[in-house]
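Novice: got a sequence here, can you build the structure:
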Amino acid sequence: MDQHPAWVRRKNHGANSFDPTSEPVFFWKSPEAAIQYTELLHTHANPGDISMKSNLSQRVAELVANGWEPVTTTETTASLTGRRPFAWWLFLIVIFLFPLFGGLLYLIFWVATSKATVFLHVEGEDIAVAGDKWLLDLQRDQHEAYVKKQRLIKEQGFLKVMWPQLLVSFGLIALWIYLLKTYW
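Specialist: Now for the predicted structure:
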């Protein structure tokens, strides 16, 4: 299992390393490898442990589907990284206030500060989440709103549902073009 091409097992060295007698820690080469590993655990697990491991692997698979990337995974823990949402309105304001380099500076700022990490571990019968839980809650809420909006679009049609957002977008673009022509 340690020699599988989809993952690399790192040895623990140094005073600040993990306990070498603890579970192996794997660093994934791809998100699919984490899911393969958790599925592989099910085939070699004790029958009583399968439900918790399957709950953990389902939660990891759910987070991977939402854009998170597995970093390390053991039989009872997982660490995933992602990025906080891009603030489009702030980006537009910065471009409006600083037309030449404002957008580039905001992109650099966002890349430098937007990393988020979530840690999952099995705690009794539950899966405990630590880290940037607010981002998980935000993603869940946005997903529910997205599903609702998609259902409305399917039932009523795109223009009937989306006309307010389209109107505001076109209005802001027209205002920006007008201000650029007037003051530049």
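Novice: going forward, measure contacts and count neighbours with C-alpha atoms only.
Specialist: Will do.
Novice: the helices in the chain, which residues?
Specialist: For the chain, helices defined by DSSP state H occupy the ranges 31-43, 50-65, 88-97, 102-113, 133-156, 158-183.
Novice: one more, so I can put them side by side:
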Amino acid sequence: MCGHMPVNAGSTSGTWSISAAYGQTDEALIDTADMYGVGANEEFLAPFVAAHRDEIILATKFGIGYRADDPAYRAIRNDPGYLRTAVEASPPRLNVEVIGLYYMHRRDPVIPLAESVGAMAELVRASLFSRDVERSVVGAAAEPGVAFVPYSPLGGGFLTGSFSDADKEL
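Specialist: Predicted coordinates:
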């Protein structure tokens, strides 16, 4: 069993602090987490996401485990097993097939970072159909410290189900 680091079990509603606490917000980025409201936050956002899917980037995160039978329980979880469980649970709650950005909420120093990153890399390998941009653009952007956001990050429709065969249709 992995060592799980306890965290503060404060309550949240809606998307945590989307309109307060962190300054100005970006209406095009909806950022939530599986632990907000023990998964209820993602369910709460689902109708909004469905109504605005073409207008937003949907981000959610994993890394703080919870138990539905104990709302006060919170533990930092970065083990690959939890990651797989979390990434399978979020899309149905959000009523989407694809999450635009999925990332680690908190890091448990007991779990080797290579294990967590390796599990996230498995997710990328399972859905990534082109790595051309990594060879041509990412390095150039990294040199001056510039962030790179790829054009058409959902594969121009491939990952959203608009295309079924990249070789034939793209």
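Novice: give me the TM-score for this pair.
Specialist: In this superposition the chains share a TM-score of 0.23, using TM-score structural alignment, normalised by the length of structure 2; 72 aligned residues with a CA RMSD of 5.7 Å.
Novice: ok, back up a step: can I get the helices of structure 1 in TSV with distance to residue 127 of structure 1?
Specialist: Shown next, in TSV, are the helices of structure 1 (distance: least, CA to CA, whole Å):
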stretch	distance to residue 127 of structure 1
helix 31-43	15
helix 50-65	7
helix 88-97	33
helix 102-113	28
helix 133-156	13
helix 158-183	38
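Novice: for structure 1, longest strand please?
Specialist: Ranked by residue count under DSSP state E, the longest strand found in structure 1 is strand 115-123.
Novice: ok, and for that strand, which residues are buried?
Specialist: Of the residues in strand 115-123 of structure 1, those buried under the neighbour-count criterion (16 or more other CA atoms under 10 Å) are 117-122.
Novice: pipe those into a markdown table and attach distance to residue 28 of structure 1 per row.
Specialist: Putting the buried residues of strand 115-123 of structure 1 into a markdown table (distance: CA to CA, whole Å) gives the following:
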| residue | distance to residue 28 of structure 1 |
| --- | --- |
| 117 | 15 |
| 118 | 15 |
| 119 | 15 |
| 120 | 16 |
| 121 | 17 |
| 122 | 20 |
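Novice: closest to residue 176 of structure 1 among those?
Specialist: Using CA to CA, the shortest approach to residue 176 of structure 1 within the buried residues of strand 115-123 of structure 1 belongs to residue 117, at 36.6 Å.
Novice: so the closest one touches residue 81, yeah?
Specialist: Yes. The pair residue 117 of structure 1 and residue 81 qualifies as a contact (CA atoms under 8 Å) at a distance of 4.4 Å.
Novice: which of the helices of structure 1 sits closest to residue 126 of structure 1?
Specialist: Each of the helices of structure 1 was checked against residue 126 of structure 1 via CA to CA, and the shortest separation belongs to helix 50-65, namely 7.7 Å.
Novice: tell me the angle of that closest one relative to helix 31-43?
Specialist: Using axes from the mean of the first three to the mean of the last three CA atoms, to 10 degrees, the interaxial angle of helix 50-65 of structure 1 with respect to helix 31-43 works out to 170 degrees.
Novice: quick one: contacts of helix 50-65 of structure 1?
Specialist: Helix 50-65 of structure 1 is touched from outside by 31, 35, 38-39, 41-42, 69-70, 75-78, 120-122, 125-127, with contacts defined as CA atoms under 8 Å, 6 or more residues apart in numbering.
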